Every structure is written in C-alpha cells, then in structure tokens.
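[1] Okay, predicted coordinates and the sequence, questions at the end:
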Amino acid sequence: MTDRYAVFGHPIAHSKSPQIHAAFARQTGQDMTYEAILAPLDGFADSVTAFIAAGGCGANVTVPFKEEAFRLSSRLSPRAKHAGAVNTLMFDDGILGDNTDGAGLVGDLERNLHCPLAGRRILLLGAGGAARGVIEPLLDQSPAELVIANRTVGRAQELAELFCRGVRACGFDALDTPFDLVINATAASLAGELPPLSPSIFTAETLAYDMMYGRDTPFLSFARTHGAATADGLGMLVEQAAEAFALWRGVRPDTAPVIAALRT
C-alpha cells in the first residue's frame, strides 16, 4: 500500500511542500503520496489524529501549528527540544516530533550558497519561533560570534540566555558594525516591511539572507543597495524538506535539481 504523508497548516494552499516531496519521491523511487491539509485553527490535533487513523505515516507542520505540534508529540528529537517547536512528525510508536528548519538553513548556506559558517560573525534578526529554531544548528557550526537582535531587546536576551554559548543580544539600534552573514528571521518581510537597520552592518563581503522566499523583500533590497550579496529562503525550504524526507524514508534526496526547478 502506498504510504501517505501530508503538510498541515492554516493557510496551506500556497505550500510548495507537495511539489517538493513529489519530486523527491520520483527521484528516489519511493512509493508515497503527499498532500496539503488545511487544519482548523482550533482543530490541529484532531486533524492529525484523523490522518493517522486513515493510514498517515508522517507529516510536516507549518504556521501556526509548530508549537502545538511540539506539545502533541510523545517523543522529541534533541533539535526539536532546543527549538521549542516541531515542523516534522513521524507516526511510529507514538508521535515523534522533530525540527528540520535549522538543518535546512545550514544546509542551504553551506551546500548551495557556499557560505561556510565556521569563524564567521553572524547576525540573526528576530527573536520569535523562526529564530529560535535555527540558533542551535548555527552554533554547532562554530561561528566566531552570534548576535541576536530584536525590536524588543528583552526577548532577544531571553533567547541568548536560553542557549548561552556566548550568544549576545541587542536591539536594532545598537547594530553599527559589519557582519559576515545577516539572517532575517523577523515577520517584517511577511508584512512588506523593513526592520530598522543601519547600513553599516553590510559590506561587499556580507551575505544577507531572508527566510522568506518567493519575493524580493524590503530587507533584501536594502541589503543589496548597501553592497551585500543576497539570498532568499527557497533553498532552506527545500533543504528542511529533504531532512524530513530522510527521516521518513531513510534516503536523502538531491536538493539541487529541485531548487533549480522551483526557481524556474
């Protein structure tokens, strides 16, 4: 019988995950289906339970259900525990919750964008769930420095204290030196807005990375205007999906042709 997988979200019609996982399945010869499921805002757990009862083997989880998926999981991977959120579920002896976002970001930066992180000065903008999910994987690459900047400094300080390991926190107004890598994990791009940043954080040697994909965001435009190289989060999307696929199917697909197909 064909194995069933899905992505749960609200909204979900925009999701590229079915297209990505269909490409992975063709590439690796896996007998599986993958669908997008719109879960009611107050009915995520019920939707997952129904999917399991119908033979579901695993699922991805997107906004706004990642923290609820964390609570629903009967077991958590170490990276899910660090992230405080779950984006990947595997239904095997209960519900295993994992978080592949950070691995997806690191994979995109190092494999696809040829941006090694060891010894680099990294600035992470934002202190919400998107930021929290990638801090531990970034730290595991031994950067020279990781600074978390947020409009509300207290939230950035909470994250810095949670992860320790030399992480520094500040407000946007305290940023006045250049970084090798600037990652936008704020919600500003969703609203078409720009965080209040100083141009001095960018140089011609800086890579400005926005987790948002599919549009040229104000953050990317601002960074490019001030000399930085830029990249959006499409590669991260595909890489985190590949991590989930490998967990479910035991084989890691080649992401490069899938990213190229989505770009065109």
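    On my side now, so go ahead. What you see is a predicted model; the values in this text were computed from it and never measured. Residues are numbered from 1 along each chain as shown.
[2] Going by C-alpha atoms from here, please, whenever you check contacts or count neighbours.
    Noted.
[3] Confirm for me that residue 238 is in contact with residue 104.
    Yes - Residue 238 lies in contact with residue 104 (Cα atoms under 8 Å); the separation is 7.4 Å.
[4] more neighbours, these two?
    residue 238 (26 against 23; other Cα atoms under 10 Å).
[5] mind checking how far the more buried one is from residue 108?
    Distance from residue 238 to residue 108, counting by Cα to Cα, to the nearest Å: 8 Å.
[6] Residue 235 now?
    5 Å.
[7] For those two, work out which one has more neighbours and name it.
    The neighbour count for residue 235 versus residue 108, taken as other Cα under 10 Å, is higher for residue 235 (27 against 24).
[8] Specify the helix with the largest residue count in the protein.
    For the chain, the longest helix by residue count, based on DSSP state H, is helix 234-249.
[9] on contacts alone, who are the packing partners of that one?
    helix 17-28, helix 101-107, helix 256-263 (3 or more Cα pairs under 8 Å, 6 or more residues apart in numbering; DSSP states H and E).
[10] would you list those in TSV and tack on distance to residue 172?
    As requested, the helices and strands packed on helix 234-249 are exported to TSV (distance: least, Cα to Cα, whole Å):
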stretch	distance to residue 172
helix 17-28	33
helix 101-107	22
helix 256-263	32
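[11] Comparing those, which comes out most buried?
    helix 101-107 (a mean of 24; mean count of other Cα atoms under 10 Å).
[12] Give me the helices and strands touching whichever helix or strand comes after that one, please.
    Using DSSP states H and E, the helix or strand that directly follows helix 101-107 along the chain is strand 121-125. Here strand 121-125 touches strand 145-149, strand 181-184, going by 3+ Cα pairs under 8 Å, 6+ apart.
[13] Check the offset of the helix or strand that the last one is followed by from the chain's centre.
    Past strand 181-184, heading to the C-terminal end, the next element that is a helix or strand (DSSP H and E) is strand 207-210. Between the centre of strand 207-210 and the centre of its chain there are 14 Å (Cα atoms, centre = their mean, to the nearest Å).
[14] go on, stretch 18-36?
    Worked out by Cα atoms, centre = their mean, stretch 18-36 lies 20 Å from the chain centre.
[15] got the end-to-end distance for stretch 57-72?
    16 Å.
[16] In the longest helix of the chain, which residues are buried?
    By neighbour count on 16 or more other Cα atoms under 10 Å, the buried set for helix 234-249 is 234-245, 247-248.
[17] show me what contacts residue 97?
    69-70, 73-77, 80, 86-90 (Cα atoms under 8 Å, 6 or more residues apart in numbering).
[18] second one coming, line it up with the first:
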Amino acid sequence: MTQHDPAATLRFAVFGHPVAHSLSPQIHAAFARELSIALEYTAIDATAETFPDALARFAAAGGAGANVTLPLKQQAAALCGSLGDGARRSGAVNTLVRSNGGWHGENTDGRGLVRDLTERHGLDLRQRRTLLIGAGGAARGVAPALLEAGIGDLFVVNRTPERADALADTLGEPARVHPRYLADLASLGEFDLIVHATSATRDAALPALPMSLVGTRAAAVDVNYGEVAIPFLAWARAAGARDAIDGLGMLVEQAAESFRLWHGRRPATDEVYAGLRERYAALVTAD
C-alpha cells in the first residue's frame, strides 16, 4: 500500500464498456471530500481490444489506481504483475493499484457484497444453500467471498456451461461448488440465497427462472443496480423472496474497499449510500 503526499492530486479512473453511466466518479469524489484527499477520478470507456493500450496511457500519464468493470475484469487480471488472494482465486480484478512500475490487482467486489448483506441488511449468510447465476467477471468476483462468509453449497449456472465449469474449477472446492446448466434450474430445489451476476438484463434478457427456486427465507440479490436490476428483483418479489436486494450497497462498499487500498483509510459509507438510494428509490422498488 502506497502512502501519498496529501497535497498532491492523484489520478484514478474506472475502465469499462459502456461506462458513462458509472457512479464510481461520484462515489470516490464523496469519499475524497470526507477524508480531505485531493484526487481526480474519471470514467474511461475501453473495449477488450482497446483496454491494454488505454491502461498503458493512463499509467504513463500518472495514473495511481483504477477500478475495472464489465467486460474487462478477467482481462485486467491477465495484465497485472501481481494479484491479491481474492483476485487470484477468482481470476478477476476490479481494483488496480500502481506498484513497482506495474499493476497489482485486487478484487473488492466480494467483500463489498458480503459487507452490504451482513452489516447493512442484517443477513446471516452461514449455511445458506446458494445459487449463483452467471460465471463472468462479476460472478467470479463475489463467489470466493461468499464461500469465505460460510454459505452452504454453491450452485453455479451460466448460459455457457463451460464457463460455469471453469469457475467451479477455479474456486477449487468440489465438495461445495457445483456447476449446473440453465436447463437444470427446475430440478435444483429451493435456495436460501440467489445471486444474479450476469449482464443479461442490460439487453432485457433475464434468463427464465422457475419460482420454485425461492425458499421460505430466501434472499435474492442482484449485483446490478438501477433499471438493470428491475427484472430480477421483480421476479424475486413475485416468487416470494423474503429479501430482494439490488447491488447499490455492494457498489458503495466495494468502492470503499478500493479507496482503502489506494489511500490507507476506509471512508464511512452510510451517507453516500443513502444519497444514492434516494436517487434510485423509484427505480429499485418498481414492480
């Protein structure tokens, strides 16, 4: 972790495609004001093809750290000279830290999700039979932390079965982690925790999900927020989920973890979360 001159303005960014909608610049600006740290944080649109060059230019211009979002998280891991435990286990990076002339990669998504669910929403995740929908960068980011939080069996389903198999292999706990196909959903029984971690709803294409998946105490969580989360949350409420939670809290908490890695101090998050929740209240409560 690098300690910086508090008088210097540090450069940070979030890379993704699309990324203009990202709330990360607003969140990090609020954190910086709270802790009196001067920084510049911008959104940089980069596709898989342009990301390596864009990141190199950012580093050459003095970039000290960055966040990475869809669809670049697995690619970011490959561009790092070193990886933290969570990033290594998941094969996905959402936080880049400039280190020894290269990039060190971390993944704060999972810690952010677990902190939001347990501390903000008061959920006990222990021994919850869990369904993870998706096997891309977002799913890879949260799976290790869910296992570490003590969930029970984890079933991973994905449109491309090979990706579900690959994530299960990466997690390395065959006794607890079970890759399955979307076609298997109706036969999997009830779950206590269902996490939707695909980008499908960005294209209005939520997979067909049987209502029989929802157990009596089920919490349904979408790692997305805003309009993108509405289809899954609406399905969850219709199916009788006890809790239906979007990814806004996770977004704020993972950002605070990234901020801590860059600056050595973790900001308070409640005020930032409350402000964003008010902004998105009409959307995330829609049926």
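    Looks like it came in fine. It should be emphasised that the depicted structure is a prediction, and the values quoted were computed from it without experimental measurement.
[19] After superposition, what is the TM-score?
    Overlay of the two chains. TM-score (TM-score structural alignment, normalised by the length of structure 1): 0.93; 264 aligned residues with a Cα RMSD of 1.8 Å.
[20] Show me the one of the helices and strands packed on helix 234-249 of structure 1 that comes nearest residue 41 of structure 1.
    Proximity to residue 41 of structure 1 (Cα to Cα) singles out helix 17-28 among these, at 19.8 Å.
[21] To what extent does that closest one diverge from structure 2 after superposition?
    Its matched residues in structure 2 lie on average 0.7 Å from helix 17-28 of structure 1 after superposition (mean Cα distance after the TM-score superposition for structure 1).
[22] what span of structure 2 lines up against that helix?
    On structure 2, the counterpart of helix 17-28 of structure 1 by TM-score structural alignment is residues 24-35.
[23] what comes into contact with that stretch?
    13-14, 38-43, 252, 255-256, 259, 267-268, 272.
[24] Over to stretch 38-49 of structure 1?
    8, 9, 10, 11, 12, 13, 65, 68, 69, 72.
[25] Also stretch 278-287 of structure 2?
    225, 226, 227, 229, 230, 233, 234, 246.
[26] Surely the third one is within a helix?
    Spelled out, that is residue 227 of structure 2. Yes - under DSSP: H, G, I helix; E, B strand; the rest coil, residue 227 of structure 2 sits within a helix.
[27] Quick check: chain neighbours aside, which residue is closest to it?
    residue 283 (6.0 Å; Cα to Cα, 6 or more residues apart in numbering).
[28] Over to the first one?
    With Cα to Cα, 6+ apart as the criterion, residue 225 of structure 2 has its nearest non-adjacent residue at 4.9 Å, and that residue is residue 247.
[29] Map the one you found across to structure 1 for me.
    Checking TM-score structural alignment: residue 247 of structure 2 goes with residue 233.
[30] quick one: its match from residue 130 of structure 1, how far?
    Where residue 130 of structure 1 is concerned, residue 233 of structure 1 sits at a distance of 12 Å (Cα to Cα).
[31] for residue 115 of structure 1, same thing?
    20 Å.
[32] Looking at those two now, which is surrounded by more residues?
    Higher neighbour count among residue 115 of structure 1 and residue 130: residue 130, with 19 against 16, using other Cα under 10 Å.
[33] Was I right to think that one contacts residue 185?
    Yes - Residue 130 of structure 1 lies in contact with residue 185 (Cα under 8 Å); the separation is 5.8 Å.
[34] Need the nearest residue in space to residue 276 of structure 2, chain neighbours excluded.
    That would be residue 248: by Cα to Cα, 6+ apart, it lies 7.8 Å from residue 276 of structure 2.
[35] okay but that neighbour is in contact with residue 225, surely?
    Yes - the pair formed by residue 248 of structure 2 and residue 225 meets the contact definition of Cα under 8 Å, at 5.3 Å.
[36] residue contacts, residue 116 of structure 1?
    Residue 116 of structure 1 neighbours (Cα under 8 Å, 6+ apart): 109, 110.
[37] Next: the one 3 residues further on.
    When contacts are counted by Cα under 8 Å, 6+ apart, residue 119 of structure 1 touches 142, 143, 144, 145.
[38] What lines up with the second one in structure 2?
    Read it as residue 143 of structure 1. So, by TM-score structural alignment, residue 143 of structure 1 is matched to residue 151.
[39] wait, its match sits on residue 131?
    No - when contacts are counted by Cα under 8 Å, residue 151 of structure 2 is not listed as touching residue 131 (10.5 Å).
[40] The two: which has the busier surroundings?
    Between residue 151 of structure 2 and residue 131, counted using other Cα under 10 Å, the more crowded position is residue 131 (27 against 19).
[41] Map that one across to structure 1 for me.
    Aligned partner of residue 131 of structure 2 by TM-score structural alignment: residue 123.
[42] what sits against its match?
    Contacts of residue 123 of structure 1 by Cα under 8 Å, 6+ apart are 146, 147, 148, 149, 179, 181, 182, 183.
[43] Which of those sits closest to residue 173 of structure 1?
    Closest to residue 173 of structure 1, out of all of the contacts of residue 123 of structure 1 and judged by Cα to Cα, is residue 149, at 9.0 Å.
[44] what about the closest one, neighbour count?
    26.
[45] Then residue 161 of structure 1?
    14.
[46] Ignoring the adjacent residues along the chain, who's closest to it?
    Nearest to residue 161 of structure 1 is residue 167, by Cα to Cα, 6+ apart, at 7.7 Å.
[47] which of the helices and strands packed on strand 121-125 of structure 1 is buried the deepest?
    Of those, strand 181-184 is the most buried (mean count of other Cα under 10 Å), at a mean of 24.
[48] Give me the mean deviation of that one from structure 2.
    Counting by mean Cα distance after the TM-score superposition for structure 1, strand 181-184 of structure 1 comes out at 0.6 Å.
[49] Show me the contact partners of that strand.
    120-126, 206-211, 219.
[50] And for stretch 83-103 of structure 2?
    59, 63-69, 73-77, 79-82, 104-109, 137, 140-141, 143-145, 167, 170-171, 258, 261-262.
[51] Now, of the residues you listed, which are buried?
    Taking 16+ other Cα under 10 Å as the criterion, what is buried in those is 59, 63-69, 73-77, 79-80, 82, 104-109, 137, 140-141, 143-145, 167, 171, 258, 261-262.
[52] Now go through those and say which are in strands.
    Of these, the ones assigned to strands by DSSP state E are 63, 64, 65, 66, 67, 68, 82, 104, 105, 106.
[53] can you name the residues of structure 1 that stretch 106-113 of structure 2 overlays?
    The aligned range for stretch 106-113 of structure 2 is 98-105, by TM-score structural alignment.
[54] scratch that, stretch 73-86 of structure 2
    Under TM-score structural alignment, the match for stretch 73-86 of structure 2 is residues 66-79.
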